[in-house]
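the following comprises the amino acid sequence and a computationally predicted model.
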Amino acid sequence: MIRVIGIDPGLRNMGWGVIDVAGSRISHVANGVCVSEGADLGSRLLSLHGQLTRIMASYRPQSAAVEQTFVNKDGAGTLKLGQARGIAMLVPAQAGLSVGEYAPNTVKKTVVGVGHADKGQVLHMVRMQLPGIEIAGPDAADALAIAICHAHHGGASTLAQAVARASA
């Protein structure tokens, strides 16, 4: 079994979701949203770093995945999102994990079956694949979708195979 964390980067709200993967079976462990605090950008990034570091220490994932940033019309907003994404990549790297990266359309296509699905469709399909869970909000649902995508695209199963070979 491999524990995977999916992270949906955001400067105000950074979603996270942890699943366990055993072959083709996935099960929910936890999910939530890190809400940044502070008046300036540096304080907000530090807040996100501290919260995500505590989550990594609590759940001890063995694999991580982050959604890639897409460039939108607002260049300044894209740059700020990129800085939050840097935190989302840095914290798992500090824990010794390699980080899988997935385009938003890849995540949606994997989980929903359509690359241009809306947040409501993603939330619905995450609930279908992880029945009975309480999801902390759309950002947490997106993070769980990222973790599920990582599990389906070999990020988690490749790690599981490597661990099995190493311990044999």
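Structure's in. What do you need?

could you use CA atoms for every contact and neighbour count after this?
Noted.

please enumerate the helices of the protein.
41-59, 75-94, 104-111, 119-129, 138-152, 155-167 (DSSP state H).

and the first one, what's buried?
For helix 41-59, a neighbour-count test (16 or more other CA atoms under 10 Å) marks 44-49, 51-53, 55-56 as buried.

redo these as TSV? Include distance to Ile19.
As requested, the buried residues of helix 41-59 are exported to TSV (distance: CA to CA, whole Å):
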residue	distance to Ile19
Arg44	27
Leu45	25
Leu46	25
Ser47	24
Leu48	21
His49	21
Gln51	18
Leu52	16
Thr53	17
Ile55	13
Met56	13
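
let's bring in a second model and compare:
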Amino acid sequence: MRVLGIDPGLTRCGVGVVDVTPDRRATLVFVDVIRTGAGEALEKRLLTIGNQIASMLDEWHPDAVAIERVFAQQNLRTVMGVAQASGVALHASAARGLDVGFHTPTEVKAALTGYGGAEKKQLATMVAKVLRLAEAPKPADASDALALAICHAWKRGASVATDRGTLTPAQQAWHAAERSAARSGAHRRLAP
């Protein structure tokens, strides 16, 4: 499964493409940060982001797109910028008939580190480890985009490996959490 992860933002929009095999082994395909100037008109910034995302979709042909879910912050201006950049990414994805998944930062951290409250540095370290890179891509927007793509593939597309030896500790923790959630869900459905 090939996934394009997008960490949306107006000034810096992280984008990363990963390939994930059925045993959940992830490989880096492409990573970058789309940058726009704070002094540019909003419509020009969104056009730049939209055009570059469209180009990446056409060049890399992902099976799915993963976007960070906008969450409430004190800074309304930042939230609006993230939402606007997300909208442009959604438009480009929908125009190509791609499925889009939204993931919160906590969900992504839990998927890769086993702990939803992990620090950004811990997440970046796990991205590098999962992708077998010497170091995490910089800036953090690039690493976050890759984390989103990996999280999405692990949750939605890649099947569980039968040989636990091929999984990283974070992947093993994710499988354990999935099994636990499935058992809990089954008990809740059976309860009156």
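Cool, got the structure. The model shown is predicted, which means the values in this text are computed figures rather than measured ones.

ok, back up a step: pick the one among the buried residues of helix 41-59 of the first structure closest to Thr78 of the first structure.
Each of the buried residues of helix 41-59 of the first structure was checked against Thr78 of the first structure using CA to CA; the closest is Leu45, at 14.9 Å.

who touches the nearest residue to Val82 of the second structure once chain neighbours are set aside in this structure?
Counting by CA to CA, 6 or more residues apart in numbering, Val82 of the second structure lies nearest to Gly9, which is 4.6 Å off, once chain neighbours are set aside. Residues in contact with Gly9 of the second structure (CA atoms under 8 Å, 6 or more residues apart in numbering) are 78, 81-83, 85-86.

go with 7 Å
Residues in contact with Gly9 of the second structure (CA atoms under 7 Å, 6 or more residues apart in numbering) are 81-82, 85.

still contacting in the first structure, which of the residues you listed?
Using both residues aligned by TM-score structural alignment, their matches' CA atoms under 7 Å, the first structure keeps these contacts from the contacts of Gly9 of the second structure: 82, 85.

out of the contacts of Gly9 of the second structure, which one sits closest to Ala94 of the second structure?
Using CA to CA, Ala85 is the member of the contacts of Gly9 of the second structure that sits closest to Ala94 of the second structure, with 14.3 Å.

looking at the helices of the first structure, which is closest to Asn31 of the first structure?
Once these are compared by CA to CA, helix 138-152 is nearest, at 5.9 Å.

what residues in the second structure pair up with the closest one?
The alignment of helix 138-152 of the first structure onto the second structure (TM-score structural alignment) covers residues 140-154.

out of the contacts of Gly9 of the second structure, which comes closest to Thr106 of the second structure?
Val82 (16.8 Å).

can you give me the buried ones in stretch 20-40 of the first structure?
20-21, 26-28, 30-34, 36-37.

and if you look at stretch 73-87 of the first structure?
Buried residues in stretch 73-87 of the first structure, counted by 16+ other CA under 10 Å: 81-85, 87.

for these, which one is nearest Thr110 of the first structure?
Minimum distance to Thr110 of the first structure across the buried residues of stretch 73-87 of the first structure is 21.2 Å, recorded for Arg85 (CA to CA).
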